[in-house]
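K.L.:
based on what follows, work out the 3D shape:
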Amino acid sequence: MDAMADPFGAYRPRLIRLAYRMLGSMSEAEDIVQEAYIRWHGTDRAAIREPGAFLSRMVTRLCLDHLKSARVRRETYIGSWLPEPVVESALDPDGEDDLSLTLMMALERLSPLERAAFLLHDVFGMDFEQVATTLDRDPAACRQLAARARKHVRDARPRFTVSSDEGRRITDAFFTASRTGDLATLQNLLAENVVAYSDGGGIRKAFLNPLLGIRRVAGFFAGAARKWDSDIPSVVYRGLIDGLPGVITRESDGELQSLALQIENGLVTAIYIVRNPEKLRHVAASAGLSEH
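P.N.:
Here you go, the predicted model:
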């Protein structure tokens, strides 16, 4: 069926971005959009005046339903839960939104309705009448939902931008120092209030609770380096990971690991490490890597 007869394909990238921003999982986002595709073909499309708005409503509602069970799973998740890492251009090749992993973490702290109202209005450009129809709320309530979400996102947004060259330089320096146990360099790279997260999902080793402060974070990486193999693991991808500079490595156990850094004013303020292999399957495919 051609694009004129079935416009779903033209909207699919946007729907994937919306579902991923709602769920924090690319694999789950693709499942949701596939379900929307099936339902789309069961509708009377001749009666649909605005396919894009109709499909966005459908995907949002499917995501809200999905989050009811996802919330339960995350309450029993072992250790820190981080969004599935997505490599540069795999999610938003046209740069239509600037929600980095840091801001995704801010969205995660919102209620599903707050997240949906913010994404639909602020990121995907729906007016509040359309948002209200999608969420089955009145426009005034949707404005309040979006306003609360906007404040959280604004508070989490980095105060300083980092150039690609600086991001790569700091990421390379941090990666080398963390794997060689260079405590002095680590301390020079980290902000005083740095926080580190590690997501192993109970499948691979990871620290269960976030590490807070330069002393604990630098001390952890310096100490861990003494326990790792002397060979630094190979870097198989270097670039943006969900909007942040980072690297993907092949570790000594043969599994992949992603490392993304939030950098502000020349210092690392947050470290996001994903080791859960279930969350790295999609990133492996996007970066042209095999899992083993």
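K.L.:
drop to CA atoms for contacts and neighbour counts, all remaining ones
P.N.:
OK.
K.L.:
can you tell me the SS state at residue 79?
P.N.:
Classification of residue 79 using DSSP: H, G, I helix; E, B strand; the rest coil returns coil.
K.L.:
let's see this one next, to set against the first:
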Amino acid sequence: MNERSEPTTGTAEPLAGGDRVDCGMDSATEAFVAHRNLLFTVAYEMLGSAADAEDVLQETWLRWMKVDLGQVRDRRAYLVRITTRQSLDRLRAMRRRKEAYFGSWLPEPLLTAPDVAQDIELAESVSMALMLVLETLSPTERAVFVLREVFDVGYDEIAAAVGKNPAAVRQIAHRARRHVDARRPREVVSPSETQAALESFRRAVDTRDLQGLLDVLAPEVVLIADGGGLRQAAPRPITGADKVARFIVGGLGKAEVAPTGEFTVVNGNPALLVRVDGEIDGVMAIGVQDARITGLYYIRNPEKLTRVESETPLTLR
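P.N.:
Take a look at the predicted model:
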């Protein structure tokens, strides 16, 4: 498709950041604004980082303003294509950054509106548990899986976005789906079931009840903590209910100030916002199966806690 040499817009920047001065939007700007939340969701699910997703949206905006709209049949699809390509480039660069990351890496948590939790498909797609499974895919596999399984994009359009032919995309989609299905939770858990497990967990932590923790933790539970080298955190995942429970209770025993957890909704699922002396210390998200916690995901890296007090809109449409 052809590109314009000069953008024909009278808008103010930065549109990708979500805030702008309305100086009369032209057709290209209206299309971008209309699909901005979708584009952010696509980028975030591919990257696991809100900051990087915002950068991708800025690049998408700059490229979109050079496109000859007369050659574009489906503006939504074209915007998703640009976003996917930019996300793929950034995802490959992020992989090198993650190799040098201190300790375990977890996705950046997002405070989400209650309606996201009610959208089962969306809530599952941005859950910490599934986002971590997506980390095990190659960049192209992740892009294909996200576009096909989450956003129901057609194979031809995915092929154009990732630079493959449709037949190859179908094979990649099948391989990625099989890989994810082997590692994702066996069943979708309701928000109420997750909330109940989280309440039992908080009650046991507040009372430093070791047996109470063992009762709510699945035998194979895994604790992953992300301090990013900026805050203390377990450098490697801890596996097993007894080890995880003793680690949590032992850590509380060493703390000068007991942490307090308040219920919130992160990535479409119930979570705990943990404060120490009134300051945010981290976010605790969980994975649940059969009413017991199978995954504990504690994000303490302060650089990843900038979106846990104001809602980030997400959408699949």
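K.L.:
let me see the ranges of the helices in the stretch 51-200 of the first structure.
P.N.:
Taking DSSP state H, counting those that start in this stretch to define them, one finds helices in the stretch 51-200 of the first structure at 51-75, 101-108, 112-118, 128-135, 139-156, 164-180, 183-189.
K.L.:
let me see the ranges of the strands in the stretch 201-317 of the second structure.
P.N.:
217-226, 238-239, 260-266, 269-276, 279-289, 292-299 (DSSP state E, counting those that start in this stretch).
K.L.:
in the first structure, what residues pair with the fifth one?
P.N.:
The counterpart of strand 279-289 of the second structure in the first structure, counting by TM-score structural alignment, spans residues 254-264.
K.L.:
which residues touch residue 244 of the first structure?
P.N.:
100, 101, 260, 261, 262 (CA atoms under 8 Å, 6 or more residues apart in numbering).
K.L.:
could you rerun that using 6 Å?
P.N.:
260, 261 (CA atoms under 6 Å, 6 or more residues apart in numbering).
K.L.:
can you check the one 5 residues further on too?
P.N.:
Remark: with contacts taken as CA under 6 Å, 6+ apart, residue 249 of the first structure is in contact with 234, 235, 236, 256, 257.
K.L.:
distance of the residue nearest to the fourth one when sequence neighbours are not counted from residue 257 of the first structure?
P.N.:
Take residue 256 of the first structure and drop its neighbours on the chain: the residue closest to it by CA to CA, 6 or more residues apart in numbering is residue 250, 4.7 Å away. Computed as CA to CA, to the nearest Å, the residue 250 of the first structure to residue 257 of the first structure distance reads 7 Å.
K.L.:
do the same with residue 203 of the first structure
P.N.:
Distance from residue 203 of the first structure to residue 257 of the first structure, by CA to CA: 13 Å.
K.L.:
and stretch 174-181 of the second structure, what's buried?
P.N.:
Along stretch 174-181 of the second structure, these residues count as buried under the neighbour rule (16 or more other CA atoms under 10 Å): 176, 177, 179, 180.
K.L.:
now render those as CSV, adding distance to residue 309 of the second structure.
P.N.:
Converted to CSV, those look like this (distance: CA to CA, whole Å):
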residue, distance to residue 309 of the second structure
176, 34
177, 33
179, 34
180, 31
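K.L.:
quick revisit: just put the strands of the stretch 201-317 of the second structure in CSV and tack on distance to residue 54 of the second structure.
P.N.:
Listed next are these as CSV, based on distance: least, CA to CA, whole Å:
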stretch, distance to residue 54 of the second structure
strand 217-226, 21
strand 238-239, 32
strand 260-266, 18
strand 269-276, 22
strand 279-289, 21
strand 292-299, 20
